[in-house]
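S.K.: only geometry, no sequence info:
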C-alpha cells in the first residue's frame, strides 16, 4: 500500500509579460514531470486570497534565458497573474514512487537516510542541495554538517528500503575512521 504526501514543487515569483505567465522558482528536480501540460496543482496561499482552496492547471512550462516561466489555464492576463504571485505550488505524490530514470531518487526519499562509511554509521542525510556543479547530500555528523557531492564514486549505494546510503568520500571530508 502506497502513501501520499504533499510536496512543494515551486513558487510563483512574479508575473511575466502580459499573457498571464509567471517566473517560477523550482523546488523540484523533475520540472518536466511536475509541470507537464494538464497537471493540476494545489495552491498554498493565505486564507484571505481569492485563490484559497482552489487548484490551477498547467498550460505550459517554457524557459527564457534558462529561467522557468509557467503558464496556467486560470491566468489569462497580467491582472489575473498578479493575484497569484507568491503562491506555493503543491502536488500530491506517492512517497514511495521512484523517478523514471535509473539510480534516481526524489529529495524527500533521501532525507533521513542513515549514512554508512566502511559499515559504520557516520551521520544522517538532512537535505539535498542542488548546486550548479552537482547535487550534494547535506549530512549531519557528530561534528557538524558535511556536504558530499552526490556522485556515484562517493555515494555508490542508495538503499531506500534499508533506509541507508553507503559513502566512500574523498580523504579529509569526514573524520578518519579508527583502525580495526
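M.R.: In hand now; what should we look at? Predicted model, so just to flag it, every value in this text is computed and none were measured. Residues are numbered from 1 along each chain as shown.

S.K.: rest of the way, CA atoms for contacts and neighbours
M.R.: Will do.

S.K.: Excluding sequence neighbours, find me the nearest residue to the residue nearest the centre of the chain.
M.R.: For the chain, the residue sitting closest to the mean C-alpha position, by C-alpha atoms, centre = their mean, is residue 28 at 3.4 Å. In space, residue 28 comes closest to residue 9 once its chain neighbours are excluded; the distance is 5.0 Å by C-alpha to C-alpha, 6 or more residues apart in numbering.

S.K.: residues near the one you found, how many?
M.R.: Applying other C-alpha atoms under 10 Å, we find 20 residues neighbouring residue 9.

S.K.: what's next to the host helix or strand of it, contact-wise?
M.R.: In the assignment (DSSP states H and E), residue 9 maps to strand 4-16. Strand 4-16 has contacts (C-alpha atoms under 8 Å, 6 or more residues apart in numbering) with 21-28, 31, 34, 69, 78, 81-82, 84-95.

S.K.: In this structure, what residue spans correspond to strands?
M.R.: All strands of the chain, identified by DSSP state E, fall at 4-16, 21-26, 40-44, 55-64, 67-72, 88-94, 114-117, 120-130, 135-141, 144-149, 157-159, 164-166.

S.K.: Just tell me which of those ends up closest to residue 100.
M.R.: strand 88-94 (13.3 Å; C-alpha to C-alpha).

S.K.: Output the contacting helices and strands for that closest one.
M.R.: Using 3 or more C-alpha pairs under 8 Å, 6 or more residues apart in numbering; DSSP states H and E, the elements in contact with strand 88-94 are strand 4-16, strand 40-44.

S.K.: ok, structure two:
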C-alpha cells in the first residue's frame, strides 16, 4: 500500500520531502521503519529520521546497504519514488465503515437497481474522498465516497452500490 511519494530534496544534507498518502504518518515514518519502493530497484529504504517542517514531512533515509542518503544529489535521484508498506503490516481498522484504498480498488460499482456502473480503479483524497469509477469507452466518473451516495460497500461480494444524486452520471 502506498504511504507516500518522495518529492524534492530539502537542503544539502540529503533530506527529502514526502507527499504523505497515509492517515498515520507519525506511525508509518518512524526511525527504523523499512519502506518498500516503486520502482523496486531503489529500495527498500529505511527511515533514519523524520521531522515536520511547517506542514511538510522531511525524512532522512538510508539505502538498502545501510549507507545514508547524505547529499542533495543523492536525494534528487530518489525523487518520485513511491513508498509502500506491505498490506499484511496494516492494522485492522476499528471502524466497520472505514476501508483502506486497496480494499476498494477493483470492486464493481453498481447502481441501486443493480445495473452496472463500472469498476473502482482508484481512490482520490482531494479534500473529500472520491472513488474513481472506470466506465465504458475509457470514461471516468468521480463519486464522492460518502454514505449518502455510496450506501453499501460489500467487500466479500466485490461490490459498491452507488445512489447518485441527480446529474452526477451526466458529468
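M.R.: Arrived safely, thanks for sending. Worth saying up front: this structure is predicted, and the values here are computed from it rather than measured.

S.K.: Once they're superposed, what TM-score comes out?
M.R.: Overlay of the two chains. TM-score (TM-score structural alignment, normalised by the length of structure 2): 0.74; 162 aligned residues with a C-alpha RMSD of 3.0 Å.

S.K.: Just the buried ones out of the contacts of strand 4-16 of structure 1, please.
M.R.: 21-28, 34, 69, 78, 81-82, 84-91 (16 or more other C-alpha atoms under 10 Å).

S.K.: quick one, which of the helices and strands packed on strand 88-94 of structure 1 is packed in tightest?
M.R.: Most buried of those by mean neighbour count (mean count of other C-alpha atoms under 10 Å) is strand 40-44; its value is a mean of 20.

S.K.: report the angle between the axes of that one and strand 67-72?
M.R.: 100 degrees (axes from the mean of the first three to the mean of the last three C-alpha atoms, to 10 degrees).

S.K.: average gap between strand 40-44 of structure 1 and structure 2?
M.R.: When structure 2 is overlaid, strand 40-44 of structure 1 sits 2.5 Å from its aligned residues on average, using mean C-alpha distance after the TM-score superposition for structure 1.

S.K.: hmm, back to that, OK, contacts around the residue nearest to the centre of structure 1?
M.R.: Neighbouring residues of residue 28 of structure 1 by C-alpha under 8 Å, 6+ apart: 8, 9, 10, 34.

S.K.: If we use 10 Å, what do you get?
M.R.: With contact taken as C-alpha atoms under 10 Å, 6 or more residues apart in numbering, residue 28 of structure 1 is in contact with 7, 8, 9, 10, 34, 35, 106, 107, 130.

S.K.: between the residues you listed, which is nearest residue 59 of structure 1?
M.R.: Lowest distance from residue 59 of structure 1 to the contacts of residue 28 of structure 1 (C-alpha to C-alpha) belongs to residue 35, with 8.6 Å.

S.K.: Aligned counterpart of that closest one in structure 2, please.
M.R.: With TM-score structural alignment defining the correspondence, residue 35 of structure 1 maps onto residue 29 in structure 2.

S.K.: what's around its match, how many residues?
M.R.: Other residues close to residue 29 of structure 2 by other C-alpha under 10 Å number 24.

S.K.: before we move on, what about residue 80 of structure 1?
M.R.: Residue 80 of structure 1 has 16 nearby residues by other C-alpha under 10 Å.

S.K.: Quick check: chain neighbours aside, which residue is closest to it?
M.R.: Per C-alpha to C-alpha, 6+ apart, closest to residue 80 of structure 1 is residue 20, 6.5 Å.

S.K.: With residue 81 of structure 1 as the reference, measure out to that neighbour.
M.R.: Using C-alpha to C-alpha, to the nearest Å, we find residue 20 of structure 1 at a distance of 5 Å from residue 81 of structure 1.

S.K.: what's the overlap in contacts for those two?
M.R.: Taking C-alpha under 10 Å, 6+ apart as the criterion, residue 20 of structure 1 and residue 81 both touch 71, 72, 74, 75.

S.K.: Export these to JSON lines and append columns for distance to residue 152 of structure 1.
M.R.: Putting those into JSON lines (distance: C-alpha to C-alpha, whole Å) gives the following:
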{"residue": "71", "distance to residue 152 of structure 1": "36"}
{"residue": "72", "distance to residue 152 of structure 1": "37"}
{"residue": "74", "distance to residue 152 of structure 1": "42"}
{"residue": "75", "distance to residue 152 of structure 1": "42"}
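
S.K.: hmm, which of those residues are the buried ones?
M.R.: Applying 16+ other C-alpha under 10 Å to these flags 71, 72, 75 as buried.

S.K.: Pipe those into a markdown table and attach distance to residue 99 of structure 1 per row.
M.R.: Output for those, formatted as a markdown table (distance: C-alpha to C-alpha, whole Å):
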| residue | distance to residue 99 of structure 1 |
| --- | --- |
| 71 | 24 |
| 72 | 24 |
| 75 | 30 |
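
S.K.: Having no further points to raise, I will conclude here.
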